[in-house]
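Asker: let me see the structure of the following:
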Amino acid sequence: MYSENWTQVTEFVLIGFPGSWSLQIILSLGLLVTYVVTILGNLLIIVLSCTDHRLQTQMYFFLRNLSLLELGWVSVVVPKMLVCIITRDYYISFAGCIMQSYLYFLLGTTDFFILAVMSLDRYLAICRPLHYETLMNRPVCVRLVMASWIAGFLWVLSPTILMASLPFCGPNVIDHFFCDSWPLMRLSCGDTQLLEFVAFILSTAALLGSLGLTAVSYVCIFATVLRAPTAKERRKAFSTCASHLTVVVIAYGSSIFLYIRTSETQSMVLKKGASALACIITPLLNPFIFSLRNNKVKQALGDAIRWHRSKGARRL
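Answerer: Just a heads-up that it's a prediction; the model follows:
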């Protein structure tokens, strides 16, 4: 319990990754390069999927929205980290911290729902090919994406309201590089049992529910693919799912490690590493995974490069 004379904390201090100033400079340069490559890579996926006629399908519509989510997710965390390191000002306001936490979990939760929708799309394309265009037409795709965003918005709203209403009397030092929920709860001088229970139930339901749909979809996909008459057809079917499945393994693996396991059993270094993998490395890898493992994306990218080269040559 806290005293009646307590003073509400108005700002927090983000520790980030402690180290010497030279190490911080190296870290900031690495973060800057990672952020720029992530932005350019995901923007490239969005532009290609919007402009190339071969990518005007349901699968790439979902991929475009996934890239948009990744842009937002990495932008919620990395720019603030860079500002903290470069200016050596590690403070973040209470409202800014709550907003960063809300946006992080909003975009992350929506990301899982989009991944689940993409697995459903692959299931219908491979297991129900004759009914695919009817079941997964453009209006249905739009509604599924909108439902994912609305569900993500509502899913994290109540925990955020509970978090914002907690008393914070000090200390105000967050042992993390952004305002994650569990280090914030540890700083509260009030009763966090309700928030911990609600957060655990909702995070477990979002993660395991969307992962369950993805797992069931891929079990059906693999069963259908293994019945394909030729090895060529099996390879083609597997290749269309390989990129998505790779992203699923990375995204769910790091998030389940963070938010489903008991937090006391994990060191802060492991938690920060898993957080960095989830919200920094995964958005960086996604464009490369989808472009390197997807022939249509590689062809579209190659055609775009050749077109720009020929256009430049004509100007000369």
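
Asker: CA only for contacts and neighbour counts going forward, please
Answerer: Noted.

Asker: tell me which other helices or strands the strand or helix carrying D303 touches.
Answerer: Per DSSP states H and E: D303 is located in helix 295-315. Helix 295-315 sits against helix 21-51, helix 282-292, with contacts defined as 3 or more C-alpha pairs under 8 Å, 6 or more residues apart in numbering; DSSP states H and E.

Asker: before we go on, could you also do this sequence so I can check it against the first one:
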Amino acid sequence: MLSVIGNLAILILTLVDSHLKTVMYFFCQIFSFLKISFTSACIPRFLYSISSGDRTITYNACVCQLFFTDLFGITEFFLLAAMSYSHYVATCKPLHYMTIMNHRVCKRLIFCCWMTTVLIMIPPFSLKPSLEFCDSNVLDRFFCDAKPVLKITCSDTQFMEKMVIICSALILIMTLVFIPLCPAMEKGIFLLFFPHDCVSITYGSCIFIYIKNSAKDEMEINKGVSILMTSISPMLNPFTYTP
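Answerer: Sure, this is the predicted structure:
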């Protein structure tokens, strides 16, 4: 509730307040929308399972949940990279900021974030229909995620696991490495871009869960880490961007 209400407040304020029609708040608006969407894709089902005791989910519903959590979650990473570039321009080239980061450029950056996410998701999701489940049908997680699904399938998941790791590494490299390459590093303002706890939790959680050992050797602690990624980080977002 804190996550949805807080991010929704940011979204509404940036839409209705004429003083918040700047590029910075436009990015915050999109980021809050992604946080609400990401949380809504996984948490309501989890709360329903707790309240009703019904912990079953169909395969199609599971794939649908997996698709939307990945879609909104991955887009967040690319949006953070775009926001970092905006901060760099504002800090290093303040007099040219409005020329470089006009609304047309911002909309193109947002469009590129969505399109890049879709292109990265196509390879692993194109292989999902080939999975077979002949043994266990119990996911060791409170929502559908790639690693738990691969853990219970009786198909050979070695290629799929490598695909997940490659895609995850590609996402992290394309977003996280983008900032150190920025000339702002030379001016000692790197910490300005990613100082926030919610960003650190998001990156740390994804690295821990996806850039590690085989899904067959998944550790129990992953469930706790997934709580940080899906609940704590979205909840901290309103406190981070509304000082």
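
Asker: circling back: the helix holding D303 of the first structure: which residues count as buried?
Answerer: By 16 or more other C-alpha atoms under 10 Å, the buried positions in helix 295-315 of the first structure come out as V297, A300, L301.

Asker: trace the last one over to the second structure, please.
Answerer: Aligning on TM-score structural alignment leaves L301 of the first structure without a counterpart in the second structure.

Asker: could you tell me how many residues sit around the closest residue to L301 of the first structure other than its chain neighbours?
Answerer: Of all residues not flanking L301 of the first structure in the chain, L48 sits nearest, at 7.2 Å (C-alpha to C-alpha, 6 or more residues apart in numbering). The number of residues packed near L48 of the first structure is 20, by other C-alpha atoms under 10 Å.

Asker: now M185 of the first structure
Answerer: Applying other C-alpha under 10 Å, we find 19 residues neighbouring M185 of the first structure.

Asker: and if you look at I74 of the second structure?
Answerer: Around I74 of the second structure there are 23 residues (other C-alpha under 10 Å).

Asker: contacting residues around it?
Answerer: Neighbouring residues of I74 of the second structure by C-alpha atoms under 8 Å, 6 or more residues apart in numbering: T117, I171.

Asker: give me every residue that touches the spatially closest residue to V164 of the second structure that is not a sequence neighbour.
Answerer: Once flanking residues are discounted, V164 of the second structure sits nearest to P124: 6.7 Å by C-alpha to C-alpha, 6+ apart. Listed by C-alpha under 8 Å, 6+ apart, the contact set of P124 of the second structure reads M160, M163, V164.

Asker: what about the first structure, which of the residues you listed hold up?
Answerer: Using both residues aligned by TM-score structural alignment, their matches' C-alpha atoms under 8 Å, the first structure keeps these contacts from the contacts of P124 of the second structure: M160, M163, V164.

Asker: to which residue of the first structure is the second one aligned?
Answerer: In the first structure, M163 of the second structure lines up with V198, judged by TM-score structural alignment.

Asker: what about its match, distance to N295 of the first structure?
Answerer: 43 Å (C-alpha to C-alpha, to the nearest Å).

Asker: kindly report the same for A151 of the first structure.
Answerer: A151 of the first structure is 32 Å from N295 of the first structure, where distance means C-alpha to C-alpha.

Asker: what are the boundaries of the helices in the second structure?
Answerer: Applying DSSP state H to the second structure gives helices spanning 2-16, 23-52, 59-92, 97-100, 103-126, 146-152, 158-176, 190-193, 197-210, 221-227, 233-241.

Asker: let me see the contact set for the corresponding residue of the second structure for S181 of the first structure.
Answerer: When the second structure is aligned by TM-score structural alignment, S181 of the first structure is paired with A146. Counting by C-alpha under 8 Å, 6+ apart, A146 of the second structure makes contact with L66, V164.

Asker: repeat that with 6 Å
Answerer: A146 of the second structure makes contact with no residue, according to C-alpha atoms under 6 Å, 6 or more residues apart in numbering.

Asker: so what's the residue nearest to the spatial centre of the second structure closest to, chain neighbours aside?
Answerer: Among the residues of the second structure, the one closest to the centroid is G73, at 2.2 Å (C-alpha atoms, centre = their mean). The shortest distance from G73 of the second structure to any non-neighbouring residue, by C-alpha to C-alpha, 6+ apart, is to F38 (6.3 Å).
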